[in-house]
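Student: here you go, sequence then predicted model.
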Amino acid sequence: MQIKVLSVSEVNSYIKRIITADPILYNIRVKGEISNYKLHSSGHIYFTLKDESSRIRCVMFKTNSEALKFNIEEGMKVNIKGYVSIYERDGQYQLYVNEIEPSGIGSLYKAFQQLKERLSKEGLFDQERKKPIPFLPKKIGIVTSPTGSVIRDILSVIDRRFPKVEILLYPVPVQGENAAKKIAYSLKLANENTGIDLLIVCRGGGSIEELWPFNEEVVARAISESKIPVISAVGHETDFTIADFAADLRAPTPSAAAELSVPDYKELVECLSSRQERLVSLMNSKIFNLKDKLNHFKNSYPMKYPYQPIHNYRQQLDRNIEDIIRAIENKKRNNKEYLLHMGERLNSLSPLSVLGRGYSLATTEDGEILNSIDMVKPEDSINVTVKDGKIYCRVSEVLKEDKGIEKEEV
């Protein structure tokens, strides 16, 4: 029997038919670690799945990768469902992946953890971004399903606690493929209504798949970007969603959200009444104290004798004036005595005083005091002043006084 010579393509095609016909390889589950991960621009994902001693090439086409709820990361341990076939062009077999789940944890929970971590790093959940919940909102917007018990419970609680609040419902689907986009759109639409003071985003309990729209990034960002404070109430008390972290306040249940959104009217009235009574009591006490102080002031000495301080000041002023006059008189008297004393001293030193004692004062015609014979010569005129007038004289002779010389005794 002569064996036919096959081409490379025929061999690869034959091997492919054998592999794809194998019932185990055609529907297989494999666990391993992601390596050499690459996301192609086409949307296809290429990576290698490995364990301690071996590896296999894997490809996940865009139609399947778009359904992933989490991001594939290098080194991630996963469980893969798919089939083994051969890539005929290269003659290499590879694992064609239909589904991927993180090993030991659900894919949705993994996606939840990844998104929560990423948004937290962005600061989307920071306490500084949280807006205060208004104490008494006039209008509340509720983003939830228009059917079911959730909206009825919220309306019932709000009507019981504070029936005067206006409610505006934004009906949205709370589960399903397009629910997240519609929830985000309703949040943005509600922010265009300037009359809304508070938003409640809520739904009842359910599985993680049913609650998943509230774990979508588009909803978290819409809540974070809302200018209106948002209360998130998704599922039961033990359920936590990304929307809860992004909201300004998380309520354990929708009914609890309604409780937190408005005060109890009866309690508020009782509180206001109590505070009113306390305020009136404080005001009465204050008025009583002021009246008592006023009466005390009215009966005080200054009020009974208001002019007495003026009289005292007048008396004091009179005494001060008298003291000033007395001081002035004393000063004048002292100054007069001092002046007389100084006058006497000056008079004793005056040339006139000397003249009064029998002396005279001779001066030249120019008024210079004549104190030497060298200042005049015969026929010069001189003036002689005596105590009771002046004598005009003419010099007839100038005699020089001989002082004599004492001889030394031998």
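Tutor: Everything's here; your move. Numbering: from 1, shown residues only.
Student: from here on, contacts and neighbour counts on C-alpha atoms
Tutor: OK.
Student: strands of the stretch 151-300 of the chain, start to end?
Tutor: Across the stretch 151-300 of the chain, reading from the start of the chain, the strands by DSSP state E, counting those that start in this stretch fall at 166-171, 198-203, 230-234, 249-250.
Student: now distance to Arg275 and mean neighbour count too, for the ones you listed, in JSON lines please.
Tutor: Formatted as JSON lines, the entries for the strands of the stretch 151-300 of the chain read as follows, by distance: least, CA to CA, whole Å; neighbours: other CA atoms under 10 Å:
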{"stretch": "strand 166-171", "distance to Arg275": "27", "mean neighbour count": "17"}
{"stretch": "strand 198-203", "distance to Arg275": "27", "mean neighbour count": "27"}
{"stretch": "strand 230-234", "distance to Arg275": "30", "mean neighbour count": "29"}
{"stretch": "strand 249-250", "distance to Arg275": "29", "mean neighbour count": "22"}
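Student: take the one below as the second:
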Amino acid sequence: MPDKPSSYGQQNSGFSASPSDEISSGFTRAPDGIYPDHSTPSDTRGLPEKQVLTVSQLNRQARQLLESRFALAVVEGEISNLSTPGSGHLYFSLKDENSQVRCAMFRNRAGLLAFRPKNGDKVQLHAKVSLYEGRGDFQLIAETMEEQGRGALIRAFEALKFKLKEEGLFDRSRKKPLPPIPDVIGLVTSPTGAAIRDMLIVLKRRFPLAEVVLYPAVVQGSEAPDSIARAIELAHIHGKSDLLIIGRGGGSLEDLWAFNDERVARAISASFIPTVSAVGHETDITIADYVADYRAPTPSAAAEQVSPDLSQWQQWLNQSEITLRRQMERQLQNNQQRLDHLEHRYQRCFSGLRQQGKQLNQLEQRLVQGMKNRLFREQQQLDKVAGKLRHPKTELNQQRQQLNSLQQQLIRAGKQQTQQAGQQLEQLEARLWRANPSREIKSQHSQLQKLQQALQKAWQHQLEGQQQKLAELSHRLQTVSPLATLSRGYAIVQDDKGNIVRHYQEVSQGDEISARLATGVLHCKVMAQDADN
């Protein structure tokens, strides 16, 4: 079969024949006047002259007639005489028990095939009916090719894939990371297949420390989906595996179809144990591959990828031990050199430490003596200030004592005057009794009452005077008391050293000061300074 003919892909020239051209007599009258039985009418007298065609024109018109007559045809058959030249086109024959037809599939369509066709494959073509003008060969130009019976499976595969993807079962956010060092590896596969043997060999070679638990399942046939889902459920009930490898060896699409089942996909998606899909060969893609947390191209590759290499570990540990030893030796040498250097410095500094110790003791004594002197001076100054700023309560106590003393003196004076008046009264009574003049008695009695009233007034006046004096003294004391001044809204301002601030220039902006109020102390910071306006 030659390479792609030059006439392939040409557009129709507009020539066509309709079913009305067919004649019931058993032959077809073509527009060009040529009869299929190669015979001519016995009598052509009076008929117009017919057009004579070249072979190329005939083949072209025949091709155009076929392509316009037939739409895209679906044809089933078996591949034979397959040819795959370097151009990338496919040339083959499609046959059944009785007939065959030549077929061509061009490179742009052949590159989209999901399988590699071979002689003997039963396939289904979507093809255009055409004719190869160069040889006049009737042929099909294939647009798509599917393995016979495979088309329905592929459509079901794509439908389920779309459904699960829309539900989010393929989202990367759902993928769980695989443990770097699994203690227990669970295998969901057939106990008699080649896949289990391959995985056990790899795991024993790479990481024999890991425990392997088999959860047997049927991996092919109508019972396989339920069996695989039950095995995954059993692994969760067991609750021992750190990860699950779910898969089987290679096979046809039909053989692997259990891993395209929705029940298996949902069981894998619901697994809280990290899962690895290892189904078939590297080119085989199943729904389980999309749903699982990780896809391995083959079961052996899955065992390789989930198990650390013990020999590499041993090599790494040996190298790490050598590196650690070297670093420890280097660190010990550095520490020894540093120790020698510090010892040398210590010996040089030790001789100076004694002298510095003596100087330190002298400085300490001077510091203690200076602190004592400073404290003594501060105590004296504090005593002076305390003498000047006696507490008002003390002053009031003194005034109260003085008032009590004056009150006692007044009482004593009143008693003394009363006694004197009593004595005078007794003397007068005695004189009265001696003289006994009634007028004198009445006069003296009246005088006595006046004296008593005068005495009472004098005593009351003196008492009020003393009370007024006490009130004046108390008022004067309250006037000079700093607490009274503070209660009127004033404050005593001190700097951070406790000195009283009397002028705004004694502090600077940003200094911390304290203001003692009648009750409590305010700690402030100087924001600005203004002279008296």
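Tutor: That came through fine. Remember, predicted model here, so these are calculated numbers, not experimental data.
Student: circling back: of the strands of the stretch 151-300 of the first structure, which is nearest Gln316 of the first structure?
Tutor: Evaluated with CA to CA, the strands of the stretch 151-300 of the first structure place strand 198-203 nearest to Gln316 of the first structure, the distance being 74.8 Å.
Student: which other helices and strands contact that closest one?
Tutor: Secondary-structure packing of strand 198-203 of the first structure (3 or more CA pairs under 8 Å, 6 or more residues apart in numbering; DSSP states H and E): strand 139-144, strand 230-234, helix 254-261.
Student: that one aligns to what range in the second structure?
Tutor: When strand 198-203 of the first structure is aligned against the second structure using TM-score structural alignment, it corresponds to residues 243-248.
Student: so what's Gly204 of the first structure up against?
Tutor: Residues touching Gly204 of the first structure, when contacts are defined by CA atoms under 8 Å, 6 or more residues apart in numbering, comprise 150, 234-236, 253-254.
Student: can we see that at 7 Å?
Tutor: Neighbour list for Gly204 of the first structure: 150, 234-236 [criterion: CA atoms under 7 Å, 6 or more residues apart in numbering].
Student: look up the average distance of the match of strand 198-203 of the first structure to its aligned counterpart in the first structure.
Tutor: Using mean CA distance after the TM-score superposition for the first structure, stretch 243-248 of the second structure ends up 1.0 Å from its aligned counterpart in the first structure, as a mean over the superposed pairs.
Student: any idea what Gly186 of the second structure aligns with in the first structure?
Tutor: For Gly186 of the second structure, the aligned position in the first structure is Gly141, judged by TM-score structural alignment.
Student: same thing with Glu223 of the second structure?
Tutor: Aligned by TM-score structural alignment, Glu223 of the second structure pairs with Asn178 of the first structure.
Student: please apply the same query to Ser277 of the second structure.
Tutor: Ser277 of the second structure maps onto Ser232 of the first structure when the alignment is built from TM-score structural alignment.
Student: next: Phe259 of the second structure.
Tutor: In the first structure, Phe259 of the second structure lines up with Phe214, judged by TM-score structural alignment.
Student: closest to Ser273 of the first structure out of the helices and strands packed on strand 198-203 of the first structure?
Tutor: Comparison of these against Ser273 of the first structure by CA to CA identifies helix 254-261 as nearest, at 21.8 Å.
Student: which residues in the second structure does the closest one align to?
Tutor: Helix 254-261 of the first structure corresponds to residues 299-306 of the second structure when matched by TM-score structural alignment.
Student: ok, now stretch 381-389 of the first structure?
Tutor: The counterpart of stretch 381-389 of the first structure in the second structure, counting by TM-score structural alignment, does not exist; no residue aligns.
Student: for that stretch, which positions count as buried?
Tutor: Buried positions in stretch 381-389 of the first structure, judged by neighbour count with 16 or more other CA atoms under 10 Å: 381-387.
Student: so of those residues, which ones are in strands?
Tutor: Filtering those for membership in strands, criterion DSSP state E, returns 381-386.
Student: what about the most centrally placed residue in the first structure, distance to Lys77 of the first structure?
Tutor: The structure's the first structure has its C-alpha centroid closest to Glu128; by CA atoms, centre = their mean the separation is 11.6 Å. Note on Glu128 of the first structure: its distance to Lys77 of the first structure, by CA to CA, to the nearest Å, is 36 Å.
Student: distance from the centroid: which residue in the second structure tops it?
Tutor: Summary for the second structure: using CA atoms, centre = their mean, the residue whose C-alpha lies farthest from the chain's mean C-alpha position is Ala435, with a distance of 126.7 Å.
Student: isn't Lys139 of the first structure up against Val165?
Tutor: Yes: in terms of CA atoms under 7 Å, Lys139 of the first structure counts as a neighbour of Val165; the distance is 5.9 Å.
Student: so what sits against both of those two?
Tutor: Contact criterion CA under 7 Å, 6+ apart; no residue bridges Lys139 of the first structure and Val165 by contacting each.
Student: quick one: contacts for Phe47 of the first structure?
Tutor: Counting by CA under 7 Å, 6+ apart, the residues that Phe47 of the first structure touches are 34-38, 57-59.
Student: who wins on neighbours among those?
Tutor: Neighbour counts for the contacts of Phe47 of the first structure were taken using other CA atoms under 10 Å; the highest belongs to Cys58, which has 22 neighbours.
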